[in-house]
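Chemist: Provided below for reference: sequence and predicted model.
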Amino acid sequence: MELRLEARAPFRLDLTVWALRRQPGNRIDTWQSGVYRRSFGSHTGAVFAEVQQRGSTQQPMLQVRLHGVAVDDPARREDIVVVLRRMLGLDVDLSGFYAQAAGDPDLGPLVLRYRGLKPPRFATLFEALANAVACQQVSLASGIALLGHLSAQFGPAHPLAPELHAFPRPQDLCDADSHALRALGFSQQKTGYLTGLARDLARGKLTAAALEVADDAGAMRMLSTLRGIKRWSAQYVALRGLGRLGVFPVDDVGAHKHLAAWLGLPRLDAEATAALVRRWQPYAGLVYFHVLLRRLEEAGHLRIDTPAGSE
């Protein structure tokens, strides 16, 4: 099944996917030769999606190919399109952010360099929570490696992309054997957090719909009622899972480091970071993504000189 999706300009798929991926070792959201590939789980097996930008940054058009039995069902196909649009921020209007950045001598050049980045979101609330748990108190590379192992063990794959497993659903992990999770590299504590979160979401203790109608502070309070979700994790899920663009994960040590490097500041902590990012409200979370791209470019993972849609 082949579809075409429009995006609100400006848009660059490469920048957005890298902000979603965070690390080249991400085995769930892959990027190769200008194509974003991802599998999604369903009760009928995996759906494999390939997304490529055909239009320019200012006239963006995405070509999407979907493979799997589930895409024969129009309702399921539409569900996947809705998820892709949300994950890639296709409908997010950043005109207010661009206007604010234009008058900021620090932010303006950064935003201009990464023009077309849209704020990415994880596919589901559970995936956002699992990412937060996996990345607690370990390096980002280690956390993403754990998530790749988790998907390979518990997520389905389509025959066209047997190496690309969908992220597990809550019901896939509710009764997961703790020894199996420990064998993947999860600590005993994180194993308990993951299975507990899976059961909580499968039973409806907290839903994405309930979070959507709450304000930022309310959403983070609700998230913090879940076992294993404290302030950093709640902020991380609010930004990356719920699309709350005013939320900057101020306890993120990596963000401290890269924010300070960008601005030429001495070492930052959570309190100093919180004070600093107030100047960019209500778009502090977008600054988080732009600083991330700066780090990825410096590490050689991202090429800015390649026009959108040309790879």
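Modeler: Ah, there it is. Residues are numbered from 1 along each chain as shown.

Chemist: okay, CA-based contacts and neighbour counts for the rest of this
Modeler: OK.

Chemist: can you report how many residues neighbour the residue nearest to Gly45 when sequence neighbours are not counted?
Modeler: Using CA to CA, 6 or more residues apart in numbering and skipping residues adjacent in sequence, the residue nearest Gly45 is Pro156, 6.3 Å away. Using other CA atoms under 10 Å, Pro156 has 24 neighbouring residues.

Chemist: comparison target, given below:
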Amino acid sequence: MDASTEMNLMIDVPEPFSFAQNLAYLLRSPNECLYQIRDGRVSRAITIKEHISIIEISAHGDSSLKVTIKGGTAPISPWLQSEVAKYVREWFDMDRELLPFYEMAREDRLLTQAVSSFYGLRVIGIPDLFEAVSWGILGQQISLGYAYTLKRRLVERFGKQVSVDREQYWLFPSAADIAGLTVEDLSGLRMTVKKCEYLIGAARQIAEGELTKDKLLNAGSLKAAEQMLVSIRGIGPWTANYVLMRCLRMPSAFPIDDVGLHNAIKHVTGSDRKPTKQEIRTLAAPWTNWEAYATFYLWRFLY
């Protein structure tokens, strides 16, 4: 991959925004395989319109991010610079006006400590729909640590490896990469047959254009988008809301059945038991239109 030309971009950050808090979230697993973090900089390979670019992101003072395009398969044109900036803004949810969430959260007994402890954190996104759906499927009913192990196996077996400046980067496999596989092809990942079937089935729907981000965004409502997702075998309400939260950026997406959310509420309240779903609904009543951010902030107490 050509690394002979580098280009630096400056992206203004919104308020509130903390690159340190977002980087701390990205550091949560030593088994992450899609980006590297060193000396306060995060680097990764990204795909934009079938072109691959290596980018490195770091803080530039308190008010901007420095994004270095370190190489790629396309010339660093104004179009590519614009697309890279758009990707970074989406990844860090930088176009979200968070002040209303903070105003609500400071008055909420579950969230007030969270917004103080993690001030400037954004819901880190998964811009690619197939990657988001895959992560939701892989993570079903297993620990977060093992989910990262399954992701690494999938990426290193079926993803693409690229290099620049003698550094190696991985790209998540595309839906087309997985759509033509069989359960036997995935057996080396050591996950359940059902998950293999779910992954291949979702890949086929995405590769064939039956499920797209645009269709979900144009569904008309969160509930309609959720129904589109749960109609796919292997995607239930938890996975659907996770995808709507992390990929479609719907702030009212609410994975209410999430075990991590239950444990976080138990942690914050000091209770000796997990809350019931009805108790969560009561506690979450003030979070209307901010359920995704409330969930993400509460997760940070544990993950």
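Modeler: Nice, I can see it. Everything numeric here is computed off the predicted structure, so don't read it as measured data.

Chemist: now what about the TM-score between them?
Modeler: Superposed pair, TM-score by TM-score structural alignment, normalised by the length of structure 2: 0.88. Supporting alignment: 294 aligned residues with a CA RMSD of 2.2 Å.

Chemist: returning to what we had before: what residue of structure 2 takes the place of the residue nearest to Gly45 of structure 1?
Modeler: When structure 2 is aligned by TM-score structural alignment, Pro156 of structure 1 is paired with Lys160.

Chemist: residues contacting its match?
Modeler: Trp170, Leu171, Phe172, Pro173 (CA atoms under 8 Å, 6 or more residues apart in numbering).

Chemist: out of those residues, which are inside strands?
Modeler: Judged by DSSP state E, the contacts of Lys160 of structure 2 include Trp170, Leu171 as members of strands.

Chemist: quick check, nearest of the contacts of Lys160 of structure 2 to Arg41 of structure 2?
Modeler: Nearest to Arg41 of structure 2 among the contacts of Lys160 of structure 2 is Trp170, at 17.0 Å by CA to CA.

Chemist: can you report how many residues lie near the closest one?
Modeler: The tally of other residues near Trp170 of structure 2 (other CA under 10 Å) stands at 19.

Chemist: quick check: it touching Val164?
Modeler: No: counting by CA atoms under 8 Å, Val164 is not a contact partner of Trp170 of structure 2; they are 11.5 Å apart.

Chemist: quick check: neighbours shared by the two?
Modeler: With CA under 8 Å, 6+ apart, Trp170 of structure 2 and Val164 have no common neighbours.

Chemist: out of the contacts of Lys160 of structure 2, who has the most neighbours?
Modeler: Going by other CA under 10 Å, Phe172 tops these with 24 neighbours.

Chemist: please pull up the equivalent of it in structure 1.
Modeler: Residue correspondence to structure 1 (TM-score structural alignment): Phe172 of structure 2 is matched to Phe167.

Chemist: now swap in Val230 of structure 2 and tell me
Modeler: Aligned partner of Val230 of structure 2 by TM-score structural alignment: Ser224.

Chemist: same check, this time on Ile124 of structure 2
Modeler: Structural alignment (TM-score structural alignment) places Ile124 of structure 2 against Pro120 in structure 1.

Chemist: separation between Val84 of structure 2 and Arg122 of structure 2?
Modeler: Val84 of structure 2 sits 18 Å away from Arg122 of structure 2, going by CA to CA, to the nearest Å.

Chemist: nope, Ile11 of structure 2 is what I was after
Modeler: 16 Å.

Chemist: so between those two, which is more surrounded?
Modeler: Each of Ile11 of structure 2 and Arg122 has its neighbours counted (other CA under 10 Å); Arg122 has more, 23 against 18.

Chemist: so the more buried one sits right up against Trp91, yeah?
Modeler: No: the pair Arg122 of structure 2 / Trp91 is not scored as a contact, 9.2 Å apart, by CA under 8 Å.

Chemist: now do the SS call for the alignment partner in structure 2 of His67 of structure 1.
Modeler: Matched by TM-score structural alignment, His67 of structure 1 corresponds to Gly71 in structure 2. State at Gly71 of structure 2, reduced to three classes by DSSP: H, G, I helix; E, B strand; the rest coil: strand.

Chemist: and Val133 of structure 1, by the same measure?
Modeler: Strictly by three-state DSSP, Val133 of structure 1 counts as helix.

Chemist: what residue of structure 1 matches up with Asp214 of structure 2?
Modeler: Matched across to structure 1, Asp214 of structure 2 falls on Ala209, judged by TM-score structural alignment.
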